[in-house]
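Peer 1: What follows is a protein structure lacking sequence information:
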């Protein structure tokens, strides 16, 4: 089984994600106060873990580990448990196995990395030295396989994905999203082509949302005019 996946994201009213482009609150409230509302809502989801896309994580760990080395042996243990003291865990899929971690925690939460068989023994040693947990899957780009592994090996039953439009788009296309937690900032971007809530990378004929419908579960107004919309995905087609 895989964990319940909640795509938790904040956008402008026109669905754009680059918050430095959004218009300012009308009453002079600092935009950072509104971002704190989003963060607080994320904690209210009470998931076992949360997840960024790799590109988003680069803001915290910008340096790369070299990918040359001894490829992990087929009989190497597929699971390593590092520090696990936090109430929630932070998950990242690292298909290239090259994130250079300088800490075993992100925002106070212990880190769990999903890597593929292309990872090197040297990189796995780096993770163990940092006391970072990991699981090895056949292919770390296979999100379903990775999510099933963290459920099976670490007992993670729910994940809030806060990684951005590309990760959301990949989850959507694979039919892995169970809920959408959309926090709407009362401002506008307005420019065509700016990244949006779901950004599937594909061709013009691809329909990543095909066979999926949304049911509104709740709509709440929060502080500073922020709206929180929560939807459930219904899947008509199994992908």
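Peer 2: Here it is on my side, so go on. Every value quoted in this text rests on a predicted model; they were computed, and no experiment measured them.

Peer 1: contacts and neighbour counts: CA atoms only from here.
Peer 2: Noted.

Peer 1: Residue 128 should be in a helix, yeah?
Peer 2: Yes - for residue 128, which was evaluated using DSSP: H, G, I helix; E, B strand; the rest coil, the result is membership in a helix.

Peer 1: if I look at residue 188, how far off is residue 130?
Peer 2: Residue 188 is 41 Å from residue 130, where distance means C-alpha to C-alpha, to the nearest Å.

Peer 1: correction: residue 73
Peer 2: On the measure of C-alpha to C-alpha, residue 73 and residue 130 end up 21 Å apart.

Peer 1: neighbour-wise, which of the two wins?
Peer 2: Between residue 73 and residue 130, residue 130 has the larger neighbour count (other C-alpha atoms under 10 Å), namely 17 against 12.

Peer 1: residue contacts, that one?
Peer 2: Residue 130 makes contacts with 101, 102, 103, 104, as judged by C-alpha atoms under 8 Å, 6 or more residues apart in numbering.

Peer 1: another one to put next to it:
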């Protein structure tokens, strides 16, 4: 992604996190490892609720980018120095927004990074009775050498619930890494 050309701020950007809307009822946390998501406003509509945008960024993001986020009303949480530290981001989300539960709806790479780093305690999957035969689809978890390597992670089935449309909702607890050499017997 090309670098964003933003003007240098006229005034120094205060150090630390920035919360533009402390009274927001729903938050959308955007993972931005390099300061490249250029928002035009601080929220968007999600069904019938307004979701306030909170960027998760490393401290190395430019003051020009932080000033831009402030100017459009986007909050940000700084986690990590040069690289985004997702464990620190999750901890700060819990403290800042007084929450103990976050729903991760990322792509395969983010999902894998969070799972591999031990930041997920449950995996929730809805299997729909549809197939499209597409061979270029992404998987739920995808290792990316830039962020995290492959590693076998075990799950334990917590529940299965059939839904009215014929879908099945499966919930799994995350057990953590398993020995790749261990064979499963039944």
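Peer 2: Thanks, I have it. Predicted, not measured: the structure shown is a model, and the values here were computed from it.

Peer 1: which residues in structure 1 does stretch 155-170 of structure 2 match up with?
Peer 2: Alignment of stretch 155-170 of structure 2 against structure 1: residues 214-229, by TM-score structural alignment.

Peer 1: which residues in structure 2 form strands?
Peer 2: Under the criterion DSSP state E, structure 2 contains strands at 26-31, 43-46, 49-57, 75-78, 122-127, 153-162, 168-177.

Peer 1: could I get those strands as CSV with mean neighbour count and distance to residue 65 of structure 2?
Peer 2: As requested, the strands of structure 2 are exported to CSV (neighbours: other C-alpha atoms under 10 Å; distance: least, C-alpha to C-alpha, whole Å):
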stretch, mean neighbour count, distance to residue 65 of structure 2
strand 26-31, 16, 14
strand 43-46, 14, 17
strand 49-57, 22, 10
strand 75-78, 22, 11
strand 122-127, 15, 34
strand 153-162, 13, 37
strand 168-177, 16, 36
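
Peer 1: can you put those strands in CSV and add distance to residue 6 of structure 2?
Peer 2: Formatted as CSV, the entries for those read as follows, by distance: least, C-alpha to C-alpha, whole Å:
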stretch, distance to residue 6 of structure 2
strand 26-31, 19
strand 43-46, 21
strand 49-57, 17
strand 75-78, 17
strand 122-127, 39
strand 153-162, 42
strand 168-177, 42
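
Peer 1: now for those strands, which one comes closest to residue 142 of structure 2?
Peer 2: For residue 142 of structure 2, the closest of those is strand 153-162, at 12.4 Å, according to C-alpha to C-alpha.

Peer 1: and the angle for the closest one with strand 122-127?
Peer 2: An angle of 50 degrees separates the directions of strand 153-162 of structure 2 and strand 122-127 when computed by axes from the mean of the first three to the mean of the last three C-alpha atoms, to 10 degrees.

Peer 1: what packs against strand 153-162 of structure 2?
Peer 2: Using 3 or more C-alpha pairs under 8 Å, 6 or more residues apart in numbering; DSSP states H and E as the contact criterion, the secondary-structure elements in contact with strand 153-162 of structure 2 are strand 168-177.

Peer 1: can you list the residues that contact the strand or helix carrying residue 56 of structure 1?
Peer 2: When elements are defined using DSSP states H and E, residue 56 of structure 1 is found to belong to helix 54-57. Contact partners of helix 54-57 of structure 1, identified using C-alpha under 8 Å, 6+ apart, comprise 92, 93, 94, 163, 164.

Peer 1: from the chain's centre, how far out does that helix sit?
Peer 2: 9 Å (C-alpha atoms, centre = their mean, to the nearest Å).
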